[in-house]
Every structure is written in C-alpha cells, then in structure tokens.
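# 3D model of this:
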Amino acid sequence: MTSAAVHEIQAAAAQAALAHPQVAALQPTLADRLTAAAASLHAASRPPAAVRVHRPPTGTGWHVEVRCIVHRDRRILDTARQVRESVRAALTATGFVNAAESLTVTVTVTGVLGEGAGRPGESATASPPS
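Predicted coordinates:
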C-alpha cells in the first residue's frame, strides 16, 4: 500500500461524505486547525484527518473510517448509513478499491448542528451489517 493510494482513497472518501446534504463538515482535529493556522506559511496539501484508511490485519481489502458532523434535520443513524453507502459507492466507482477486495466503511457522527442538537457526547456509528 503506497501513501499516494491512501491519500487518494482519503480524498475520495472525504469528497463523497461532504457531498451528502446532511453532512455539515468533517470532524476537525487539532492537526487540521494547526494546518489552517499555518496555511499562510505552508501551502502543503494533506488529506483530512477525519478520514482514516488502513488495511485490515489480514492484509487484503481496505477499512475506511469517516468522522463527520451532521445537520439535525433527519435521523442521525439514517444519515450515517447514507454517508457510508455514498463513500462505498464513490470508492468502488473511482477504481481506487478493486472490486475483488473487501471494503469496510465506518461512519461516526461526532457532532450535530441545529436545534435540539442532542446531549454532549451523543454520537451514532454506522458499521456494516454483521
């Protein structure tokens, strides 16, 4: 697995997640905030930290984790499931993930925007069905 392949998968997954109308943003991390603060000094492009990509211990296939903040307009779990399917479809359609390889996409909602945005620490995760 090359670092270029991982960056391409991260970028495609981030783009697919952000294209969903219920996704407000990807979870910002300290690294993202520091990069934004230093952007005027260094214009390096790096993939969003809210999308993690790795190979499972078996060495075959991919595991993609997406952490996002969503709007409260609809059920959070439904949104997480739709984002998971959008990311899966985007990665297979772009050819970054071989159809013969396994692909696991996990979407974790880390924040909610809007009225009645839930209790602090409330989150939803959409993982593949068992």
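# going forward, measure contacts between C-alpha atoms and count neighbours the same way
Fine.
# now do the strands in the chain.
With DSSP state E as the criterion, the chain has strands at 23-26, 51-54, 62-71, 103-113, 124-126.
# identify whichever of these lies nearest to Glu85.
Each of these was checked against Glu85 via CA to CA, and the shortest separation belongs to strand 103-113, namely 8.2 Å.
# got the buried residues for that closest one?
When burial is assessed from 16 or more other CA atoms under 10 Å, strand 103-113 yields the following buried residues: 103-113.
# another for comparison:
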Amino acid sequence: MTSAPGEDVRPIAARAALEVPGVAALQPVLADRLAAAASRLRHGAGAAPQPVAGIRAERVSEDGWHVEVRCMLYDGRRVADVARQVCEHVQAAVTTHLVRLGSPATVSVRVTVTRTLVPA
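Have a look, this model is predicted:
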C-alpha cells in the first residue's frame, strides 16, 4: 500500500524507542545494512537518505500499521519491563503522529531485544 507524504512513521518510532530509559540503541537487521550499502554504491556516499535502523513499519490496511522495533538495552534493567515500555511509547507516539496527519489508525508494535550491553 502507498502512504501519504509525511506518513513515514519510522523516524517517530525510532525517537520514541530511544527515549525509553534503558534503551542503548536500535539494531538494524542485515537487510537494512545491505540496502544502505547498495544505496551508497548507487548514489554515492551520503547522497541518498538512509533507512531508519532498527525500525520496520508497514501499513497493513487502510486503518492499521504494524511497527517492528529491534533494540539493544543496557544491562541492569528488567528486559521485559523495558520492552513493554518501548512498545507502549512507540505505539502512543505513532498513533499521535497519525492523528495529527488526519489519518487515525490502529498501531500494533512488536519489540525484539537483540542484546543487553554493560554501560561503560
């Protein structure tokens, strides 16, 4: 499905996930890394916008979105609690963004924690 301009929810989801205490970074999947490398080869370094690492968003119907977040967390916090907070924070941020655009939609979020990091 096509999206209206401004409906790219990935930057909104990324910002929301990174605001949650305990989130160290977002983790791109191999496909994101390969796409970024191919884009740099085709368009030259820095010429093309890079995908938002660690976030995949797909419009699943006229009134629904599915967002996947892959993140790394700092050690010392309960992984389940932080993942739940990321899910809630991303869902609220994306829903609010879509409402502002005049296209309210149901937003489902799946969070995958790829690793925990010991703070330096």
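# can you give me the TM-score here?
Comparing the chains after superposition, counting by TM-score structural alignment, normalised by the length of the second structure, produces a TM-score of 0.74; 111 aligned residues with a CA RMSD of 2.8 Å.
# sorry, back to before: could you work out the most separated pair of the buried residues of strand 103-113 of the first structure?
The most widely separated members of those, counting by CA to CA, are Leu103 and Leu113 (29.3 Å).
# which residue lies nearest the spatial centre of the first structure?
Among the residues of the first structure, the smallest C-alpha distance to the mean C-alpha position (CA atoms, centre = their mean) belongs to Val66, namely 2.4 Å.
# now the residue of the first structure positioned farthest from its centre: how far from Leu34 of the first structure?
If you look at how far each residue of the first structure sits from its centre, by CA atoms, centre = their mean, the farthest one is Leu41, at 27.0 Å. Noted for Leu41 of the first structure: a distance of 11 Å to Leu34 of the first structure, by CA to CA, to the nearest Å.
# do Ser3 of the first structure as well
Taken as CA to CA, the spacing of Ser3 of the first structure relative to Leu34 of the first structure amounts to 22 Å.
# any idea how far the alignment partner in the first structure of Pro49 of the second structure lies from Leu18 of the first structure?
Alignment of Pro49 of the second structure against the first structure is given by TM-score structural alignment, with Ser45 as its counterpart. Ser45 of the first structure is 18 Å from Leu18 of the first structure, where distance means CA to CA.
# next one: Pro48 of the first structure
Note on Pro48 of the first structure: its distance to Leu18 of the first structure, by CA to CA, is 11 Å.
# which position in the second structure pairs with His54 of the first structure?
When the structures are aligned by TM-score structural alignment, the residue of the second structure matched to His54 of the first structure is Glu58.
# oh, I was asking about Ala90 of the first structure
Looks like Ala90 of the first structure aligns to Ala93 there (TM-score structural alignment).
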